[in-house]
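Asker: Any chance you could fold what I've pasted below:
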Amino acid sequence: MAKDTTGRLHVTVKTGGKRKLSSKLWLERQLNDPYVAQAKREGLRSRAAFKLIEIDDKHHFLKPGLTVVDLGAAPGGWSQIAAKRVGAADGKGKVIAIDLLEMPEIPGVSFAQLDFLKEDAPDKLLKMMGGRADVVLSDMAANTTGHRKTDQLRILGLVEGAAAFAADVLNPGGTFVAKVFQSGADAALMTQLKRDFATVKHVKPASSRKDSSERYVLAMGFRGGRAKPPGEHT
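Answerer: Have a look, this model is predicted:
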């Protein structure tokens, strides 16, 4: 081990056996990531929790009593923060979460293992919600192919689906936050969001890795949509 420029010990992972170089680099990055270490210390499910903390600390959209939908929730970092800030564990607010993967229980969070892209997923989500949402979060990411343009289009497809769902279920004044990647492909999405929300901007939290093209779109002040979400009973 050697010290990096900040004085912290830097862990180097040896290659060998069946470990690929990409696996070695990922493991090395995880072991040397201060946010990973902090997440473990604070009992958070993932380093991603700090991204939501940073965005909300600046823009204040997670408030006690609100209903939050977390798309692509596993392993649960965002759901943990949302549940704490809206008071879901105390019955003040509500957090509904879905993911393709299983997710261990989190106090105050209603979770279902669902594929958001499946045709019946929105209806199942609406039944879990029992009404409209105040915040829709999406940290969903498509499986990567290694082909940059293909991967960008896949993540854009997920974001567009999440944005359409948000437009169906949000209360007026609601907020939509979604992971995107830097590219010129999201111009149509941004145009649509600017029609639906009072303010729309890209944000990149400090906890988002500097070498990643990852950023988040933050849309606040939903202008209101349909009279009721599809499938909602009067």
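Asker: make it CA atoms for all contacts and neighbour counts henceforth
Answerer: Fine.
Asker: Next one: Ala167 from Leu193, what distance?
Answerer: 9 Å (C-alpha to C-alpha, to the nearest Å).
Asker: what's the answer for Gly17, then?
Answerer: 49 Å.
Asker: for Leu27, same thing?
Answerer: Leu27 is 37 Å from Leu193, by C-alpha to C-alpha.
Asker: More neighbours: which of the two?
Answerer: Between Leu27 and Leu193, counted using other C-alpha atoms under 10 Å, the more crowded position is Leu193 (24 against 15).
Asker: what sits against the more buried one?
Answerer: Ala163, Val200, Ala219 (C-alpha atoms under 8 Å, 6 or more residues apart in numbering).
Asker: In which helix or strand does the closest residue to the second one other than its chain neighbours reside?
Answerer: Which is Val200. In space, and not counting its chain neighbours, Val200 is closest to Ala219: 4.4 Å by C-alpha to C-alpha, 6 or more residues apart in numbering. Taking DSSP states H and E as the definition, Ala219 sits inside strand 214-222.
Asker: Now do the same contact list for the spatially most central residue of the chain.
Answerer: What sits nearest the mean C-alpha location of the chain, by C-alpha atoms, centre = their mean, is Asp139, with 2.3 Å. Neighbouring residues of Asp139 by C-alpha under 8 Å, 6+ apart: Asp70, Leu71, Gly72, Ala73, Ala178, Lys179.
Asker: before we go on, could you also do this sequence so I can check it against the first one:
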Amino acid sequence: MVDKALGSGGRKSDKDLKIRVKSAKGRKVSSTIWLERQLNDPYVARARAEGLRSRAAFKIREMDEKHKLFRRGMRVVDLGAAPGGWSQIAATATGSTEKNPLVVGIDYLEMDPIPGVTLLQKDFTDDDAPAMLIEAMGGKKADLVMSDMAWPTTGHRPTDHLRIVHLIEVAADFALDVLAPNGSFVAKVFQGGTEHQLLAMLKRHFRSTHHAKPRSSRADSAEAYLIAKGFKGQRESADEDEEQ
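Answerer: Next comes the predicted model:
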């Protein structure tokens, strides 16, 4: 049940306008807190008003405004795409259409169709997932690989950190295989940063790296984003030099 508190004399102050959710039988406290946060999140309301799949759409939109990630006609791969907010923004920004789809999204969760987006219901960490994505792109190179993937947290911070770093490594490895020269890579990270080895690898293969914390990312969230721009297109030679 949703309840709105009244201020003194019945006048609603800004603080009083906050929607409070009463605990319900059988509902966990964490679920009640999540529901209350959702109901009071202005980005959730904006996403509904604009017909966007999720509040996360505003994160990639903010990063694009600052770092110029999208351009018309470019090809984009969206890893961990569900529920589809990032793919929606990418499709609009690139001019992707059903006749000429430029955006491919993948997630193990089922998603409703998105105009101009080829969606694959598949776990990206499966061995055959990269080949499926490449086939969906018609064998063509991508200009941007973006990943909002994250494992469900365990509550054990060292374990959670290792799991997210693993996802970033898998996503980055895929990006190095499919990006066209001067392409970009965007991935979710968490406080504690990426491992030094991973960041050093990205710096070898991209002309610049940046960390971003969009305004639409909740202030109490540990998430941030790593942006690598200007893919040098020299993966094999760079890796061979390191091994020697």
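Asker: if we can go back for a sec, once you drop chain neighbours, what's closest to the residue nearest to the centre of the first structure?
Answerer: Of all residues not flanking Asp139 of the first structure in the chain, Lys179 sits nearest, at 5.2 Å (C-alpha to C-alpha, 6+ apart).
Asker: what's the answer for Gln80 of the first structure, then?
Answerer: Ile106 (6.8 Å).
Asker: follow-up on the earlier one: what about the counterpart of the residue nearest to the centre of the first structure in the second structure, distance to Glu223 of the second structure?
Answerer: Using TM-score structural alignment, the equivalent of Asp139 of the first structure in the second structure is Asp148. According to C-alpha to C-alpha, Asp148 of the second structure stands 10 Å off from Glu223 of the second structure.
Asker: Make sure I have this right: Gly173 of the first structure is in a strand.
Answerer: Yes - under DSSP: H, G, I helix; E, B strand; the rest coil, Gly173 of the first structure sits within a strand.
Asker: Tell me which residue of the second structure lines up with it.
Answerer: Checking TM-score structural alignment: Gly173 of the first structure goes with Asn182.
Asker: contacting residues for its match?
Answerer: Counting by C-alpha under 8 Å, 6+ apart, Asn182 of the second structure has contacts Asp143, Lys229, Gly230, Phe231, Lys232, Gly233.
Asker: Show me which of those residues is closest to Glu135 of the second structure.
Answerer: Asp143 (15.7 Å; C-alpha to C-alpha).
Asker: host element of that closest one?
Answerer: With DSSP H and E as the test, Asp143 of the second structure turns up in strand 142-147.
Asker: And the next helix or strand past that strand?
Answerer: Using DSSP H and E, the helix or strand that follows strand 142-147 of the second structure in sequence is helix 157-178.
Asker: returning to what we had before: touching both of Asp148 and Glu223 of the second structure, which residues are there?
Answerer: Common neighbours of Asp148 of the second structure and Glu223 (C-alpha under 8 Å, 6+ apart) are Lys188.
Asker: hmm, back to that, please indicate which of the contacts of Asp139 of the first structure are buried?
Answerer: Buried members of the contacts of Asp139 of the first structure, scored by 16 or more other C-alpha atoms under 10 Å, are Asp70, Leu71, Gly72, Ala73, Ala178, Lys179.
Asker: how near is the aligned residue in the second structure for Lys149 of the first structure to Gln191 of the second structure?
Answerer: Using TM-score structural alignment, the partner of Lys149 of the first structure in the second structure is Pro158. Per C-alpha to C-alpha, Pro158 of the second structure is found 11 Å from Gln191 of the second structure.
Asker: got it, and Ile19 of the second structure?
Answerer: 30 Å.
Asker: More neighbours: those two, which one.
Answerer: A count of neighbours by other C-alpha under 10 Å puts Ile19 above the other of Ile19 of the second structure and Gln191, at 17 against 11.
Asker: Look up the closest residue to that one, ignoring the ones flanking it.
Answerer: Distance criterion C-alpha to C-alpha, 6+ apart; nearest residue to Ile19 of the second structure, sequence neighbours excluded, is Lys4 at 5.3 Å.
Asker: Verify the stated contact: that neighbour with Lys15.
Answerer: No - Lys4 of the second structure is beyond contact range of Lys15, at 10.3 Å (criterion: C-alpha atoms under 8 Å).
Asker: Contacts only, for the nearest residue to Leu170 of the first structure once chain neighbours are set aside.
Answerer: Using C-alpha to C-alpha, 6+ apart and skipping the chain neighbours, the partner closest in space to Leu170 of the first structure is Ala133 (4.8 Å). Counting by C-alpha under 8 Å, 6+ apart, Ala133 of the first structure touches Leu66, Thr67, Val68, Val69, Val169, Leu170, Asn171, Gly174.
Asker: if we can go back for a sec, helix or strand next in line after the strand or helix carrying the residue nearest to Asp139 of the first structure, which one?
Answerer: Secondary structure from DSSP H and E places Lys179 of the first structure in strand 170-181. Using DSSP H and E, the helix or strand that follows strand 170-181 of the first structure towards the C-terminus is helix 187-196.
Asker: In the second structure, which residues correspond to that next one?
Answerer: Using TM-score structural alignment, helix 187-196 of the first structure pairs with 196-205 in the second structure.
Asker: Pull the distance from the matching stretch to the chain's centre.
Answerer: Distance of stretch 196-205 of the second structure from the chain centroid (C-alpha atoms, centre = their mean, to the nearest Å) equals 20 Å.
Asker: Contact partners for the nearest residue to Gly183 of the second structure once chain neighbours are set aside?
Answerer: Using C-alpha to C-alpha, 6+ apart and skipping the chain neighbours, the partner closest in space to Gly183 of the second structure is Asp143 (4.5 Å). Counting by C-alpha under 8 Å, 6+ apart, Asp143 of the second structure makes contact with Met74, Arg75, Val76, Leu179, Ala180, Pro181, Asn182, Gly183, Ser184.
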